[in-house]
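1. Got a sequence here, can you build the structure:
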Amino acid sequence: MGYKVAVVGATGNVGREMLSILAERGFPADEVIAIASRRSQGREVSFGDKTLKIKALEFVDFSEIDICLMSAGGTISKEWSPKIGATGCVVIDNSSAWRMDPDVPLIVPEVNADAVAGFSRKNIIANPNCSTAQLVVALKPLHDKATIRRVVVSTYQSVSGAGKDAMDELFQQTRAVFVSDPVEAKKFPKRIAFNLIPHIDVFMEDGFTKEEWKMTAETKKILDPKIKLTATCVRVPVFVSHSESVNIEFEHPISADEARDILREAPGCLVIDKREDGGYATPYEATGEDATYISRIREDPTIDNGLAMWIVSDNLRKGAALNAVQIAEVLVNRGLLKRKAAA
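-> Next comes the predicted model:
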C-alpha cells in the first residue's frame, strides 16, 4: 500500500514539475491529488500518463493525506501549512515562509538529510531557495574535505524563478524587439530581453537584496553557520536553469584536481570540465536534468587555498520540485512516515 500525496499549487511552474517528477521517479503513491485556488477548480493537469482534475484548497480534507508538496507562495503557506501539519500530514514547502524557523528543518537531501528528523515539531519541512540548493550540493563534499571559510558567489538566474508571468514577459519582449514593437516591462523593474538585471527580490537596508540574504542565511543553516558568504544575484534572459560563478576560500589546502575527483563521486553532482571550447555546462544542457553540473574548476592564485568554479542546475527541478520529492523519499525510505490508510 502506497501513500496519499497532495500537490498544492499544481497549476504553477513548480507544481507541474512536482507532478512530473513524482511520476518519473515512481514515488510510492496510491493517490495523487492536484490542488490549487478555487478559480482553478476543475482544470486538468498531467500526472504521468494520467490526467488529474484540480481541487480547491479550501475543500480538501488533509487528515486523509500523508504528504503535501506545497508550492503556492509564502502567504498561502503561512496560512495553510500549520493547519495541514496539525492534521498529521507532513508539509514540504517550497516558499521562503518557513526556511529560517528554528523548528522547521531546511533540507537538501544530498547535504543534510539527517536533519529531516526534526520535522515532527511542526510537521513542516522547508525547501531552500533555488540558487542555494544547487550551491550547497557542490559545496558540501568540498567542505567535508577542506573546510570552507568564505564563499563569493554571483548568480545568473533564469526568469522561470520568477514564475510563468516572467517567462511570458521574456518571450513577449524578445518578440517585440524583433518586430520593432514597444517593449513593456511589467514583471521586472527593467527590460529583461537582451539585458541583465542585478536585482532579485526586494532591497534591504544594507544594500543587499533579499535573494542575496537568503543565500547567505540558508547556506549557514544547511551547511555550516561558520561559513562566510556574500552574493550578487542577477536575473538573465534565460528561460530555465540558474548558473553561478563561485569563488571559495578553504581552511586547508585543496587542489583543482582533488576537487574535481571529489565532486565526480559526490551525490547529485556531475562534473563536465574539459579545458577546451564547449567543455563546460550551460543552462541549456542543464534544463530538464536532475544533476547539479560543475565546470571550470580551477585554483585561485589570489588567495591561499582558493578555488573557483561554475555551477549550473535546472531551478525548477533541483532548485524546487525535485528537491521536494527527494525530501519525501527520505521520509519514506527512513520509515519516518506512517501511512494514514494503514493506521
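2. can we go C-alpha only for contacts and neighbour counts from here?
-> Fine.
3. Run through the strands of the stretch 101-250 of the chain in chain order.
-> With DSSP state E, counting those that start in this stretch applied, the stretch 101-250 of the chain shows strands at 124-126, 148-157, 228-235, 242-250, listed in chain order.
4. N112: which of the ones you listed is closest?
-> Closest to N112 of these is strand 124-126 (C-alpha to C-alpha; 12.3 Å).
5. quick one on the thing from earlier: need the winner for burial among the strands of the stretch 101-250 of the chain.
-> strand 124-126 (a mean of 28; mean count of other C-alpha atoms under 10 Å).
6. which secondary structure elements does that one contact?
-> Other elements packing on strand 124-126 under the criterion 3 or more C-alpha pairs under 8 Å, 6 or more residues apart in numbering; DSSP states H and E are helix 74-86, strand 90-93.
7. Pull out the buried positions in whichever helix in the chain runs longest.
-> Counting residues, the longest helix found in the chain (DSSP state H) is helix 130-146. Within helix 130-146, the residues that count as buried by 16 or more other C-alpha atoms under 10 Å are 130-143, 145-146.
8. Let me see the contact set for Q326.
-> With contacts defined as C-alpha atoms under 8 Å, 6 or more residues apart in numbering, the neighbours of Q326 are P109.
9. Just the element for it, please.
-> Using DSSP states H and E, the element containing Q326 is helix 322-333.
10. how big is the angle separating that helix from helix 130-146?
-> Helix 322-333 and helix 130-146 are oriented at 60 degrees to each other (axes from the mean of the first three to the mean of the last three C-alpha atoms, to 10 degrees).
11. compare with the first, here's sequence two:
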Amino acid sequence: MNKKLISKKKPAFPITEALSKYLTKQGRNIKIPIYYDDLLRFQGAIEVFDAEGNDTLWISCYYSEHEREEIHRSLKQMYSILHSDGSDTIIPYLNIDSIDFCTFGNSKPFRIKVRNILNDNYLFLYIKKADASRIYGLELEDILSPNHINFLVHKDTLIEEHISGIPGDIYIKEHLDTISEQDKRELAKEFVKFNERCFVRLLGDMRSYNYVIVISYDFDRKQYRIRAVDFDQQSYEGNVKVYKPQFLKENNPFVKMSLELLAKESIEQYKNEERSLLAKRAKSEQKRLKLLIQCMKKDNISNPEKVQELKTGLFTLTGDVRFKRAKNMGELLKAALDFVIRNYQTGNPYILK
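-> The predicted model follows:
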C-alpha cells in the first residue's frame, strides 16, 4: 500500500465537554492519583532490547529517590482503581517492577509492569496522553466488537489495561508457517471478520503490529481471535482503503492465506455474519451508542479534506446518499452503522437517531 495513504503524524484531539460528560456517565471519567505529565519527570533512561538484541523502541525510566516512592505508590493505587475496588489502601504485596516509555508512535505511552511478589504473576497497564480519537476508538471497540476494553480517563490522561496476545507481525514471522492447514483456515476466517469489523466501524491503520492474535483451546482445536490494540486512527483518514486491513501491505501473508484457503462464497458468508453481529451489538447497546455518536457528530477529529474524501469513497462503494450528506466523521460513522443495521438486522429495523 502507498505510504502516502496514511498520515505520517496524526494530531491529538482534545476531549470536549460533551465527551467528558459521556465518559463520566459511563464510569470512565474519574479522579486518578497520577497523571501522564508526572511520569515525564524521569531523571534518566536506558534502552530496552528484546531477547535477540533488537532495539524495542522502549526505554526504561528511572526517577530521583524522593519522587520514586510517591510515583510507585500512586501507580499501585492506579492499579487498584483499574482492576480492584479503587480504595486508597495500597495492596502491600504489589511491586512496580518497571516504568518504560515508548519513543515511537503517536501516543508516546508509558508501560507499567505491576508484579505480585507473592506469586510472581504480573500484568501491564499503560498511561498515555488522552486523545479524543483514541477514546472514541476504545468505546466503539467495547460496544461493537466481541472484546471488552477496560480504560479510564481524567483530564488529559488516559489509562488502559494491557491487551494480551501475540503481536500480528511477530505471529506472521514466527508462527504462521508452522500451524496446520485447519488452523490456517480458522485464522483466515477470523481475518475476514476482523477486516469487515474495522471497515464498518471506521477503525484505520490496522497494520500487523497494531493488533494481536489471541489463541484459545476448545477440545481438540484452536480458536483464533484478532484484537486491535491501537485505536489512534479511529475515523481520521480519508482514503477508504485505510479502514480495510486487507489493503495494508504488512497484512499480505494473511490476505494471501485467506484467498488460497477460503472459497469466495465462504468469504462472503463470513463478511455477512460479521455485519449481522455488528448490527445486533449496535441494537443491544443502542442508548449508549446513540450518546457516543451524538458526541462524535459535534466533535472535530479530522479535517474537511479527509471527510470529503472518505464520504466520496463510501458513497462510491455503497450508493447510499446518506454518506454524501455527512458533514463530519461522526455523521459518516452513523451513516455506516445505519447502513449495516438496515441491511443485515432481521426483524424491525433500528436506525440511530
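12. Give me the TM-score for this pair.
-> Between these two chains, after superposing, the TM-score reads 0.29 (TM-score structural alignment, normalised by the length of structure 1); 172 aligned residues with a C-alpha RMSD of 6.8 Å.
13. Give the buried residues for the helix holding Q326 of structure 1.
-> Buried positions in helix 322-333 of structure 1, judged by neighbour count with 16+ other C-alpha under 10 Å: 322-332.
14. Do a quick rundown of the helices in structure 1.
-> Taking DSSP H, the helices of structure 1 run over residues 13-24, 74-86, 109-112, 130-146, 164-178, 210-222, 256-265, 283-286, 322-333.
15. Any chance of CSV for those helices, columns distance to Y156 of structure 1?
-> Rendered in CSV, the data for the helices of structure 1 read as follows (distance: least, C-alpha to C-alpha, whole Å):
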stretch, distance to Y156 of structure 1
helix 13-24, 19
helix 74-86, 23
helix 109-112, 23
helix 130-146, 9
helix 164-178, 15
helix 210-222, 12
helix 256-265, 22
helix 283-286, 10
helix 322-333, 20
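16. Out of those, which gets nearest to L52 of structure 1?
-> Distance to L52 of structure 1, taken as C-alpha to C-alpha, is lowest for helix 13-24 among these, at 9.9 Å.
17. Who are the packing partners of that closest one?
-> Counting contacts by 3+ C-alpha pairs under 8 Å, 6+ apart, helix 13-24 of structure 1 is packed against strand 3-8, strand 44-47, helix 322-333.
18. List the residues that contact F124 of structure 2.
-> Applying C-alpha under 8 Å, 6+ apart to F124 of structure 2 gives the contacts 111-114, 161-162.
19. and of the residues you listed, the nearest to E186 of structure 2?
-> Nearest member of the contacts of F124 of structure 2 to E186 of structure 2, counting by C-alpha to C-alpha, is H162, at 24.8 Å.
20. ok, how many other residues are close to the closest residue in space to S243 of structure 1 that isn't next to it in sequence?
-> Nearest in space to S243 of structure 1, with sequence neighbours left out and distances taken as C-alpha to C-alpha, 6 or more residues apart in numbering, is V312 at 4.4 Å. Neighbourhood size, V312 of structure 1 [other C-alpha atoms under 10 Å]: 30.
21. Take the helices and strands packed on helix 13-24 of structure 1 and write them to JSON lines, including distance to V151 of structure 1.
-> Compiled in JSON lines, the helices and strands packed on helix 13-24 of structure 1 are given as follows (distance: least, C-alpha to C-alpha, whole Å):
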{"stretch": "strand 3-8", "distance to V151 of structure 1": "35"}
{"stretch": "strand 44-47", "distance to V151 of structure 1": "39"}
{"stretch": "helix 322-333", "distance to V151 of structure 1": "23"}
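22. Isn't A36 of structure 1 up against G15?
-> No. If you go by C-alpha atoms under 8 Å, A36 of structure 1 and G15 don't touch, sitting 9.3 Å apart.
23. Restricted to strands, list the contacts of F124 of structure 2.
-> Applying DSSP state E to the contacts of F124 of structure 2, the entries found in strands are 111-114, 161.
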